[in-house]
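**Student:** Sequence first, then the predicted structure:
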Amino acid sequence: MTGRGDWRSLRDRRMAEPGAVEEYEATRLAYELGKAVRERREQRGWSQSELAKAAGMTQSAVARFEAGGTVPTLNVLERIARALDAELSVQFVPKPATPPRPATA
């Protein structure tokens, strides 16, 4: 693979595979959750070990989560939120409506 077109083509083929879009979205969500926790932890000046102790977890579990390697249960997210003096908010947000396509003659 030498050019952007080759990588783009490979990505397009992979994303067309069954379940690929769902897996991508799950990975994106895990990354964003981990990033938000890391930012909040760093704002408090805490190490991963300090957060782990406050949340009743291990440092390695915090590290995996912050790296986007795992998606914790809602119970674990609640413990992390309490440890970080934050409120966990889980919600469904409607997607914006897509405009209708013009009719073809």
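**Tutor:** On my side now, so go ahead. This is a predicted model, so every value here is computed, not measured.

**Student:** C-alpha from now on. contacts and neighbour counts both.
**Tutor:** Fine.

**Student:** how about the longest helix belonging to the chain: buried residues?
**Tutor:** Ranked by residue count, the top helix of the chain under DSSP state H comes out as helix 20-43. When neighbours are counted by 16 or more other CA atoms under 10 Å, the buried residues of helix 20-43 are found to be 27, 30, 31, 33, 34, 35, 37, 38, 40, 41.

**Student:** surely the fourth one meets residue 64?
**Tutor:** If I follow you right, that is residue 33. No. At 11.5 Å, residue 33 and residue 64 do not qualify as touching, with contact defined as CA atoms under 8 Å.

**Student:** Between those two, which contacts overlap?
**Tutor:** The contact sets of residue 33 and residue 64 do not overlap (CA atoms under 8 Å, 6 or more residues apart in numbering).

**Student:** Okay, one more to line up with it:
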Amino acid sequence: MNIGTLIKQKRREHGVSQNELAERSGMSRSTIINFEAGKRSPRVDDLQNIALALGEDELYFFTLNPPLPPTAAGEPTGQKSPSE
């Protein structure tokens, strides 16, 4: 999972729009859109501000193993297993 996907998943989990997240974190909506789409990489302070804007610990996005979204767990990856 890339950081943009994690930002989007966490934003949706909190029921926050891109516009609202932008306002809360002091960024533009286009910046949030670009982060979520993987077109731009957030800086450390961007990730801290986004986490705090979502009510999470400022280090949320820096954990080594963030939880997978519930819908992604168990879904096929499209890769063949070694036994195939």
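**Tutor:** Happy to help now that I have it. Everything numeric here is computed off the predicted structure, so don't read it as measured data.

**Student:** Please work out the TM-score for the two chains.
**Tutor:** Here the superposed chains carry a TM-score of 0.67, computed using TM-score structural alignment, normalised by the length of structure 2; 63 aligned residues with a CA RMSD of 1.9 Å.

**Student:** helix or strand for residue 87 of structure 1, which one?
**Tutor:** Using DSSP states H and E, residue 87 of structure 1 sits within no helix or strand.

**Student:** wait, what's in contact with it?
**Tutor:** Counting by CA under 8 Å, 6+ apart, the residues that residue 87 of structure 1 touches are 78, 81.

**Student:** tell me, stretch 23-31 of structure 2 lands on which residues of structure 1?
**Tutor:** Mapped onto structure 1 using TM-score structural alignment, stretch 23-31 of structure 2 spans residues 53-61.

**Student:** What is the distance between that stretch and the centre of its chain?
**Tutor:** Distance of stretch 53-61 of structure 1 from the chain centroid (CA atoms, centre = their mean, to the nearest Å) equals 19 Å.

**Student:** go on, stretch 60-76 of structure 1?
**Tutor:** Mean-position distance between stretch 60-76 of structure 1 and its chain equals 10 Å (CA atoms, centre = their mean).

**Student:** Return the set of buried residues in it.
**Tutor:** Those would be 61, 62, 63, 65, 66, 67, 68, 70, 71, 72, for stretch 60-76 of structure 1 by 16+ other CA under 10 Å.

**Student:** List just the nearest of those to residue 8 of structure 1.
**Tutor:** Nearest to residue 8 of structure 1, judged by CA to CA, of these is residue 68 at 23.6 Å.

**Student:** Contact partners for that closest one?
**Tutor:** Listed by CA under 8 Å, 6+ apart, the contact set of residue 68 of structure 1 reads 27, 30, 31, 32, 33, 34, 35.

**Student:** Nearest spatial neighbour of the third one, chain-adjacent residues omitted?
**Tutor:** By the measure of CA to CA, 6 or more residues apart in numbering, the closest residue to residue 31 of structure 1 outside its immediate chain neighbours is residue 68, 4.0 Å from it.
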